[in-house]
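Student: When you get a sec, could you give me coordinates for this:
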Amino acid sequence: MYIVAKRFIANDAEAEDVVQEAFIKAFSKLEQYQAEVTFGAWLKRIVINTSIDTLKANKKRLIELDEAHLKIVDNEYDDKWLVDDTVTINDIKQTIDNLPEKYKYVVMLYLLEGYDHQEISNILNISEVASRTQLYRGKKIVQEQLTKKQHGTRY
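Tutor: A predicted model of the protein is given here:
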């Protein structure tokens, strides 16, 4: 759970506080656990929500896209995005970490945590359309940055 918190919170001590707070929340709301998902998945969601709440409290607000300017992205054609064999998982994580916040959290929740768009929309309080659009745009930026790095134009 600490690793999950660290994906959102850069400061080690603050990430530890988030995990501790999440465990306290989980313990105090244990009667609400319905076993619809595994206990680990339930706890992980609490850790993610607590991490996001902490970021919001630190004035690191999530930036929502204006719904009027969104377009629906067809993910059928977007699912094929490959990176060169020389790109490491650390390169990908670092690139995701450098994304603007409005893309970063959606990309992390989708690619690293495995949440679907409905779950992401509930966690971040955005529409599913916004989730899809932010994922599409975030993945596009990640691809561009990794391509630049591969061709030596970055760093």
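Student: use CA for all of it now, contacts and neighbours both
Tutor: Noted.
Student: neighbours of Glu101, just the number please.
Tutor: 17 (other C-alpha atoms under 10 Å).
Student: Check Ala10 too.
Tutor: By other C-alpha under 10 Å, neighbour count at Ala10 equals 11.
Student: any idea how far Lys25 is from it?
Tutor: Distance of Ala10 to Lys25, given as C-alpha to C-alpha, to the nearest Å: 21 Å.
Student: Then His117?
Tutor: His117 is 25 Å from Lys25, by C-alpha to C-alpha.
Student: Compare neighbour counts for these two and give me the winner.
Tutor: Legend: neighbour count by other C-alpha under 10 Å for His117 and Lys25, higher for His117 (20 against 15).
Student: Contacts only, for Tyr2.
Tutor: Ala15, Glu16, Val19 (C-alpha atoms under 8 Å, 6 or more residues apart in numbering).
Student: and the helix or strand where the last one lies, what other elements does it pack with?
Tutor: Val19 is part of helix 12-28, with elements assigned from DSSP states H and E. Using 3 or more C-alpha pairs under 8 Å, 6 or more residues apart in numbering; DSSP states H and E as the contact criterion, the neighbours of helix 12-28 among helices and strands are helix 2-8, helix 39-57.
Student: How about residues contacting it?
Tutor: Met1, Tyr2, Ala5, Lys6, Ile9, Leu43, Ile46, Val47, Thr50, Ser51, Thr54.
Student: Tell me how far it lies from the chain's centre.
Tutor: On the basis of C-alpha atoms, centre = their mean, to the nearest Å, helix 12-28 sits 18 Å off its chain's mean C-alpha point.
Student: And for stretch 104-111?
Tutor: 3 Å.
Student: report the angle between the axes of the helix holding Val19 and helix 39-57?
Tutor: For helix 12-28 against helix 39-57, the angle by axes from the mean of the first three to the mean of the last three C-alpha atoms, to 10 degrees is 130 degrees.
Student: Buried residues, helix 12-28. List them.
Tutor: Neighbour-count burial for helix 12-28 flags Ala15, Glu16, Asp17, Val18, Val19, Gln20, Glu21, Ala22, Phe23, Ala26 (criterion: 16 or more other C-alpha atoms under 10 Å).
Student: To check against the first, give me the structure of this:
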Amino acid sequence: MTYDPDVPIIDRIIAGEQSVYAVLVNRYKSYAYTIAYKIVQNRVEAEEVAQDAFIKAYHNLKSFQRESKFSTWLYRIVFNTAISHRRKSRPDFQSIETTRLVQNHEGEDRVERSDKRRFLEAAMNRLNQADRTALTMFYLEEFSLEEIAEVTGMQANTVKVRIHRARQRLADELKTILKSEALSL
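Tutor: Reported below is the predicted structural model:
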């Protein structure tokens, strides 16, 4: 088992120092939000999901088995909370009258980076939820295959195959998007 720097903090929380939980929240809030956002696809709901997950983790801290790192255990809670939230919620439609258009007058480098990000996000949004989550956790959050397997409940080999196939699907989606973009110029 790998040393987990969170264990002494967890011991203090369980011993009654409840305010120390803020250390764990601050340490993992951006990762929790990112996982939640990739699943629910809404900033406000992702914040809500992350907050709910931290509350669940706090209430179940005594049941943390310490067989894995706290971060992995927490991300599993975030993942499950986000999946449950997504199942409960309906699609939200935005009115065309209330949609704001944002104009960007920045340099070509920024525009190019923005375009790349936009195309990548569009391609990611075309992937299924499991593929998006796996790619995000592996490439953006830099989780190991074992950590992703633990969070998602899949086998490590299955995660490896999913990431490989998801990358291929992402490349195909990017080709489709860029081809249609080139045709519209």
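Student: about what we covered before: just the closest of the contacts of Tyr2 of the first structure to Asp85 of the first structure, please.
Tutor: Ala15 (31.7 Å; C-alpha to C-alpha).
Student: quick one: what's aligned to that closest one in the second structure?
Tutor: Alignment note (TM-score structural alignment): Ala15 of the first structure maps to Ala46 of the second structure.
Student: so the longest helix belonging to the first structure aligns onto which residues of the second structure?
Tutor: Counting residues, the longest helix in the first structure under DSSP state H turns out to be helix 128-150. Under TM-score structural alignment, the match for helix 128-150 of the first structure in the second structure covers residues 156-178.
Student: Redo the helices and strands packed on helix 12-28 of the first structure as JSON lines? Include distance to Leu146 of the first structure.
Tutor: Shown next, in JSON lines, are these (distance: least, C-alpha to C-alpha, whole Å):
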{"stretch": "helix 2-8", "distance to Leu146 of the first structure": "19"}
{"stretch": "helix 39-57", "distance to Leu146 of the first structure": "26"}
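Student: and of those, who's closest to Asp91 of the first structure?
Tutor: Using C-alpha to C-alpha, those put helix 2-8 closest to Asp91 of the first structure, at 14.2 Å.
Student: List the buried residues of the closest one.
Tutor: Tyr2, Val4, Ala5, Lys6, Arg7, Phe8.
Student: same check, this time on stretch 48-63 of the first structure
Tutor: Here stretch 48-63 of the first structure shows Ile48, Asn49, Thr50, Ser51, Ile52, Asp53, Thr54, Leu62 as buried, counting by 16+ other C-alpha under 10 Å.
Student: same check, this time on stretch 87-94 of the first structure
Tutor: Of the residues in stretch 87-94 of the first structure, those buried (16+ other C-alpha under 10 Å) are Ile92.
Student: Quick one: distance of stretch 112-128 of the first structure to the chain centre.
Tutor: 9 Å.
Student: what sits up against it?
Tutor: Asn49, Glu64, Val106, Leu109, Tyr110, Ala130, Ser131, Arg132.
Student: Need the counterpart of Asn128 of the second structure in the first structure.
Tutor: Per TM-score structural alignment, Asn128 of the second structure is aligned with Pro100.
Student: what's the closest of the buried residues of helix 12-28 of the first structure to Val87 of the first structure?
Tutor: Ala15 (27.3 Å).
Student: Columns distance to Glu31 of the first structure on top of the contacts of Tyr2 of the first structure, output as CSV?
Tutor: Formatted as CSV, the contacts of Tyr2 of the first structure follow (distance: C-alpha to C-alpha, whole Å):
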residue, distance to Glu31 of the first structure
Ala15, 25
Glu16, 24
Val19, 20
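Student: Quickly name whichever of these is closest to Thr153 of the first structure.
Tutor: Closest to Thr153 of the first structure, out of all of these and judged by C-alpha to C-alpha, is Ala15, at 33.4 Å.
Student: Report the separation between that closest one and Ala26 of the first structure.
Tutor: Applying C-alpha to C-alpha to Ala15 of the first structure and Ala26 of the first structure gives a distance of 16 Å.
Student: can you tell me which residues contact the most centrally placed residue in the second structure?
Tutor: The C-alpha lying nearest the average C-alpha coordinate of the second structure belongs to Ile35 (C-alpha atoms, centre = their mean; 1.7 Å). Listed by C-alpha under 8 Å, 6+ apart, the contact partners of Ile35 of the second structure are Tyr75, Val78, Phe79, Thr133, Thr136, Met137.
Student: Including distance to Met124 of the second structure, could the residues you listed go into TSV?
Tutor: Below are the contacts of Ile35 of the second structure laid out as TSV (distance: C-alpha to C-alpha, whole Å):
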residue	distance to Met124 of the second structure
Tyr75	20
Val78	20
Phe79	18
Thr133	10
Thr136	9
Met137	13
